[in-house]
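[1] For reference, the sequence and a predicted model appear below.
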Amino acid sequence: MRLIPGLNSDAQVLIAGASRGIGLALCTALLERDDVAQVWAVARQASTSVELEKLAERHGHRLERLDCDARDEQSLEALAREIHQECNHLHLVISTLGILHQDGAKAEKALSQLTLTGLQATFATNAFAPILLLKHLLPLLRKHPATFAALSARVGSIGDNRLGGWYSYRASKAALNQLLHTASIELKRLNPASTVLTIHPGTTDTELSQPFQANVPEGQLFEPAFSADRILEVVGAHGPDDSGSFWAWDNRPIVW
């Protein structure tokens, strides 16, 4: 399967949140593909990541590590400038940015646990960072086939919310879904060959899910490598006609 529909050349790919978890697994999987020319691995401390260093030792110049805090617009501006010096077009961008219980964020179970600090921290990473990443990389996505995908979560679905709880996380992912759906309409006008997707990767064995893994049914906790493979399958299955849509790891649509 082609990396993205309609692409007839080797791909330039950017992974945001690349230093651990699903982001690192995506970098690993992409570098194993013959149709990927280069992977831009972006994280707050990409240049000092031991795991990314190991990948760089194996793949050389095909892996570029760039430090960037996607919650900071100056950092995003610098990222876009640096990439544009070496690359005129990105074919695939995947944002794995997201927090649940760090940097001031909390998995609230009741209204009484909500705080402004927690809400702001959660929205800054889960909703604002991915859409600002897209904003600043937009000049690199305006020609030829280009896909921007961001990891969302099924709990961000308003129609699927039956249990409540996790106020900040649910709301921030719902906001991300709306932001990207809106962006897909603009990108279709700018580049008819563009695709914007939100993807639920399933519950994956990462730092984000560790406090809650005891409640995950047997067989439904995925290794990062498995989730990465499924994400790439979803990306490869959906082109411009599906832009602005929301998919699960098993390629089934999720209600908004």
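    Nice, I can see it. Numbering: from 1, shown residues only.
[2] CA only for contacts and neighbour counts going forward, please
    Noted.
[3] Could you tell me how many residues sit around the residue lying closest to Pro224 once chain neighbours are set aside?
    Excluding its sequence neighbours, the residue lying closest to Pro224 (C-alpha to C-alpha, 6 or more residues apart in numbering) is Ile22, at 5.0 Å. A count of nearby residues for Ile22, using other C-alpha atoms under 10 Å, gives 28.
[4] Let's verify Ile22: helix, strand, or coil?
    Three-state assignment for Ile22 (DSSP: H, G, I helix; E, B strand; the rest coil): helix.
[5] before we move on, what about Val196?
    Strictly by three-state DSSP, Val196 counts as strand.
[6] Which residues are in contact with it?
    Val196 makes contacts with Thr147, Phe148, Ala149, Leu180, His181, Ala183, Ser184, Pro240, Ser243, Gly244, Ser245, as judged by C-alpha atoms under 8 Å, 6 or more residues apart in numbering.
[7] go with 6 Å
    Shown in contact with Val196 (C-alpha atoms under 6 Å, 6 or more residues apart in numbering): Thr147, Phe148, Ala149, Ser184, Ser243, Gly244.
[8] can I assume the fourth one is in contact with Ser245?
    No. The pair Ser184 and Ser245 does not pass the contact test of C-alpha atoms under 6 Å, sitting 8.9 Å apart.
[9] got another, please set it beside the one above:
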Amino acid sequence: MTESNKRALVIGASGGVGTALVTALSERGYAVTGLSRTDDGLDITDEDSVSDAFGQLDGPFDKIIVATGILAEQTGPEKSIEAVTADELAVLFAVNAIGPALILKHAKHLLPRDRRAVFAALSARVGSIGDNRLGGWYSYRSSKAALNQLIKTASIELRRTHKQLICVALHPGTVATPFTQDYPQHKSVPPGDAANNLLNVMEGLSPEDTGCFFDWAGKEVVW
């Protein structure tokens, strides 16, 4: 199969990184399908919504990329344990962990079993337990750590049926979007650059890399 007739599915296609991924994939010759809450009414936290949306798609897709995520719902990332609330934790876990898990559950039938394919979910370095040196950001860190565990666990199961599938978590770096505009202290990159960095990483992975966590430069991130 040539790159010109490969297919990709981007969830969160109306967001900053998602839109850039759709553009970058199209420029690389992929036929791209995008899904989002804004354009398609997809609620990744509602299993009926996910099931309905994915039930209408015909596979297979060579790349399925989950580009959804939320940094905070109310007052911003927590700086102390006193700032943690059940509501904030619930919302971030729903969007950052439960949503991607539901997507993978209902996208499984859209992944080819007879050739290489990639399922990638955008995670964050702050979700790394081993790399946590600063603390804070309880809900965001924890929800991304949960996402990483879900990806790792699913990769073990899917390797039995999809032997060439690469199921990974990816850290895109700090991308210049409304998502990060309140945190100028972190050096950011334009969405287009981030998208191409992520695609370059995906292109360089092999089935032996399934179940791993990589940053935008292709370096493995400790869990």
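    Right, received. Where do you want to start? Everything numeric in this text was worked out from a predicted model, so none of it was measured.
[10] quick one on the thing from earlier: out of the contacts of Val196 of structure 1, flag the one nearest to Leu14 of structure 1.
    Ranked by distance to Leu14 of structure 1 (C-alpha to C-alpha), these are led by Phe148 at 9.5 Å.
[11] Counterpart of the closest one over in structure 2?
    Aligning on TM-score structural alignment places Phe148 of structure 1 opposite Phe119 in structure 2.
[12] what sits up against the longest helix along structure 2?
    Of all the segments assigned as helix in structure 2 under DSSP state H, the longest by residue count is helix 138-158. For helix 138-158 of structure 2, contacts defined as C-alpha under 6 Å, 6+ apart pick out Leu71, Glu78, Leu89, Phe93, Asn96, Ala97, Ser123, Val126, Gly127, Cys167, Gly211.
[13] Looking at those residues, which is nearest His109 of structure 2?
    Taking those together and measuring to His109 of structure 2 by C-alpha to C-alpha, the closest member is Cys167, at 14.3 Å.
[14] Show the end-to-end separation of stretch 202-218 of structure 2, please.
    The first residue of stretch 202-218 of structure 2 is 8 Å away from its last residue (C-alpha to C-alpha, to the nearest Å).
[15] Over in structure 1, find the residue span that stretch aligns onto.
    Under TM-score structural alignment, stretch 202-218 of structure 2 corresponds to residues 235-251 of structure 1.
[16] in that stretch, what's buried?
    235-236, 238-240, 243-249, 251 (16 or more other C-alpha atoms under 10 Å).
[17] just stretch 100-112 of structure 2 next, same as before
    By neighbour count on 16+ other C-alpha under 10 Å, the buried set for stretch 100-112 of structure 2 is Pro100, Ala101, Leu102, Ile103, Leu104, His106, Ala107, Lys108, His109, Leu110, Leu111, Pro112.
[18] Please apply the same query to stretch 126-141 of structure 2.
    Val126, Gly127, Ser128, Gly136, Trp137, Tyr138, Ser139, Tyr140, Arg141.
[19] Adding distance to Ile11 of structure 2, write those residues out as a markdown table.
    Output for those, formatted as a markdown table (distance: C-alpha to C-alpha, whole Å):
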| residue | distance to Ile11 of structure 2 |
| --- | --- |
| Val126 | 22 |
| Gly127 | 20 |
| Ser128 | 23 |
| Gly136 | 28 |
| Trp137 | 25 |
| Tyr138 | 25 |
| Ser139 | 22 |
| Tyr140 | 20 |
| Arg141 | 21 |
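[20] Looking at those, spot the one nearest Asp182 of structure 2.
    Nearest to Asp182 of structure 2 among the buried residues of stretch 126-141 of structure 2 is Trp137, at 14.2 Å by C-alpha to C-alpha.
[21] which residue in structure 1 lines up with that closest one?
    Checking TM-score structural alignment: Trp137 of structure 2 goes with Trp166.
[22] I figured Ser243 of structure 1 hits Thr195, correct?
    Yes. Assessed by C-alpha under 6 Å, Ser243 of structure 1 is found in contact with Thr195 at 4.6 Å.
[23] just to revisit the earlier point, the residue nearest to Pro224 of structure 1 -> structure 2?
    So, by TM-score structural alignment, Ile22 of structure 1 is matched to Val17.
[24] so what's Arg116 of structure 2 closest to, chain neighbours aside?
    Once flanking residues are discounted, Arg116 of structure 2 sits nearest to Gln164: 4.6 Å by C-alpha to C-alpha, 6+ apart.
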